[in-house]
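Here is a sequence together with a model predicted from it:
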Amino acid sequence: MKKKIAKRKNIDFTAIDLSMEHVKEIKVSYTYLKQLIAELMNQKHEEQEEKAKKTVKKIKELSDRMDDRKKAEQISKFVDSIFNNDVKAKSYPVRQDDIDELLERYANTSMREDILTYKRKWGLVDIPDSQKVNAIIYNHVQGADDLNIDGDLDAIIREASLVYKTDAEDKEIKSLAKIKYRRKLRETMNKFADDITKKY
């Protein structure tokens, strides 16, 4: 076999190493992860900080092995927020069955906060079509040119270009000429919508 490979690749067959490495595939149980997250929430509620630190470490190790990277990132951020006391349950003790709903609510809240931050930066909060910004981002398909299907993006840009000098929170954006602002907003809106779709 070494000689065949050496002939095909035109190299010295003694330089070829055919040793194999055994790679053990580890499937991560999402059910077990949810159980650990419930334990973490209960530990934080009961102020068991040392146990909580160990549980966070265990969750992060498992989520790092997940095939679904989007879900793994969401879990990692959710766990950080729990540990930092930014996420609380409505009632305790938290059960494993509660985690999907809590995680979904956290992801939705985080997404809305990210969109609001973007809108503030670009001066889109108080425009008449402010809610259309959310709608076109929610309905966006990653990589698709679908933000302006019904002319919504054009309307948003037109409205925003009238108020960005006063409403945008970013000083650089405020200082842009109107034509440059309109072009940059269109570019960043597409990238931002892709980023949101990837993240959530």
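On my side now, so go ahead.

CA only for contacts and neighbour counts going forward, please
Fine.

all helices for the protein, in order.
With DSSP state H as the criterion, the chain has helices at 2-9, 30-45, 49-63, 69-83, 99-122, 130-138, 152-167, 171-174, 178-199.

Could you pull out the buried residues of the longest one?
Residues of helix 99-122 classed as buried under the neighbour-count rule (16 or more other Cα atoms under 10 Å) are 99, 102-103, 106-107, 110-111, 115-116, 118-122.

can you redo those as CSV with distance to H45?
As requested, the buried residues of helix 99-122 are arranged in CSV below (distance: Cα to Cα, whole Å):
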residue, distance to H45
I99, 15
L102, 15
L103, 17
Y106, 17
A107, 21
S110, 22
M111, 25
I115, 30
L116, 30
Y118, 33
K119, 34
R120, 34
K121, 35
W122, 38
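
Out of those residues, which is nearest to V79?
Nearest to V79, judged by Cα to Cα, of the buried residues of helix 99-122 is L103 at 9.6 Å.

Please compare the first structure with the one that follows:
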Amino acid sequence: MGFEIRKDRGPQGRKKLERERAEYFRLMESGYSSQAACRIVGVNRRTGKRWRNGTNPTSGRPGAPPVTEAPRPSLLSGRYLNESDRIHIADRLREGASLRTIAAELGRSPSTISREVRRNRTEGARNDWHYRPHAAQARANQRRARPKPGKLVANPELRGIVQSWLEMKWSPEQILDEGGVVLFEGLPQSWC
């Protein structure tokens, strides 16, 4: 870390804690929690909260404007494409770059880029298509919506059958074989 807590913590006038505030937000952007960033910068946890939310302890004066957080990279960003990846794809497609070139730039498989473009392109009027990154991100978020209802919640008949087996003291391992298939011949395949 290149930041050192100032030794002289006396009154600083209008620019009070400006350097600390800037470092606090830099740490927050790099993934530190508010509490950890406050500890590193050397300010109280409540001060960090006021900086983040834009409030001031004195009721007469408004605080600094609240921080509008930029969308943080998803925790799944190593596996799934995020919005910045999709914007990069759209820009490079407009420039005429090949899917393999785009894949190499993003460090992804060419099949991932091909599948993304095919899945999220919009057909035009003259049999042409366009890739719209924000619409693609919205569709991806909708497809990945959690929590998804479980099979037992969605199908009351299946839930009743499994419940009856549990009441007969069957273990979940006895109800499900190792492949996760319900051990009952008469159940429709869509239930399993």
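Good, I have the coordinates. All figures in this text were calculated on a predicted structure; none of them were measured in a lab.

Quick check: TM-score for this pair?
Once superposed, chain against chain, the TM-score is 0.28 (TM-score structural alignment, normalised by the length of the second structure); 85 aligned residues with a Cα RMSD of 5.0 Å.

sorry, back to before: which of the buried residues of helix 99-122 of the first structure sit farthest apart?
Largest separation among those by Cα to Cα: I99 and W122, giving 34.5 Å.

re earlier: of the buried residues of helix 99-122 of the first structure, closest to M41 of the first structure?
Taking Cα to Cα as the measure, M41 of the first structure lies nearest I99 of the buried residues of helix 99-122 of the first structure, at 9.7 Å.

who are the neighbours in contact with the closest one?
Going by Cα atoms under 8 Å, 6 or more residues apart in numbering, I99 of the first structure touches 34, 37-38.

which one among these gets closest to D80 of the first structure?
I37 (10.8 Å).

Surely the closest one is in contact with V79?
Yes: between I37 of the first structure and V79 there is a contact under Cα atoms under 8 Å: 7.2 Å.

okay, those two: which has more neighbours?
I37 (27 against 23; other Cα atoms under 10 Å).

give me every residue that touches the more buried one.
55, 59, 79, 96, 99.

what's the closest of those residues to A135 of the first structure?
Nearest member of the contacts of I37 of the first structure to A135 of the first structure, counting by Cα to Cα, is I99, at 26.6 Å.

ok, now how distant is the closest one from R105 of the first structure?
Using Cα to Cα, to the nearest Å, I99 of the first structure is found at 10 Å from R105 of the first structure.

I37 of the first structure too?
Distance, I37 of the first structure to R105 of the first structure, using Cα to Cα: 15 Å.

Is it correct that A136 of the second structure is in contact with N120?
Yes: using Cα under 8 Å, A136 of the second structure is in contact with N120, at 5.4 Å.

Show me which of those two is the more surrounded one.
Using other Cα under 10 Å, the more surrounded residue of A136 of the second structure and N120 is A136, with 21 against 17.

For Y24 of the second structure, see how far away that one is.
Distance, A136 of the second structure to Y24 of the second structure, by Cα to Cα: 33 Å.

next one: T47 of the second structure
Taken as Cα to Cα, the span from T47 of the second structure to Y24 of the second structure is 10 Å.

and if you look at A104 of the second structure?
A104 of the second structure sits at a distance of 35 Å from Y24 of the second structure (criterion: Cα to Cα).

which of these two has more neighbours?
Y24 (25 against 12).

how near is the more buried one to A103 of the second structure?
Taking Cα to Cα as the measure, Y24 of the second structure falls 35 Å from A103 of the second structure.

Would you map the helices across the second structure?
Using DSSP H, helices in the second structure cover 18-29, 34-41, 45-53, 83-95, 99-106, 110-120, 133-143, 151-154, 156-167, 172-175.

one step back: nearest to R158 of the first structure, of the contacts of I37 of the first structure?
V79 (40.3 Å).

List the single closest residue to the closest one in space, sequence neighbours excluded.
Spatial nearest neighbour of V79 of the first structure, excluding adjacent residues (Cα to Cα, 6 or more residues apart in numbering): V56 at 6.8 Å.

so the one you found touches K77, yeah?
No: contact criterion Cα under 8 Å: V56 of the first structure and K77 do not qualify, at 11.0 Å.

These two: who's more crowded?
Of the pair V56 of the first structure and K77, V56 is the one with more neighbours under other Cα under 10 Å, namely 20 against 16.

how much space between that one and I5 of the first structure?
Distance, V56 of the first structure to I5 of the first structure, using Cα to Cα: 47 Å.

How many residues are close by V133 of the first structure?
Residues near V133 of the first structure, counting by other Cα under 10 Å, number 21.

for the one 5 residues further on, same thing?
Each residue near Y138 of the first structure was counted by other Cα under 10 Å, and the total is 15.

Now do the contacts for it.
By Cα under 8 Å, 6+ apart, the contact set of Y138 of the first structure is T197.

how about 10 Å then?
111-112, 132, 193, 196-197, 200 (Cα atoms under 10 Å, 6 or more residues apart in numbering).

got it, and L99 of the second structure?
Counting by Cα under 10 Å, 6+ apart, L99 of the second structure touches 89, 92-93, 105, 109-114, 117.

any idea which of the contacts of I99 of the first structure is closest to R69 of the first structure?
Compare each of the contacts of I99 of the first structure with R69 of the first structure using Cα to Cα and the shortest gap goes to K34, at 16.3 Å.
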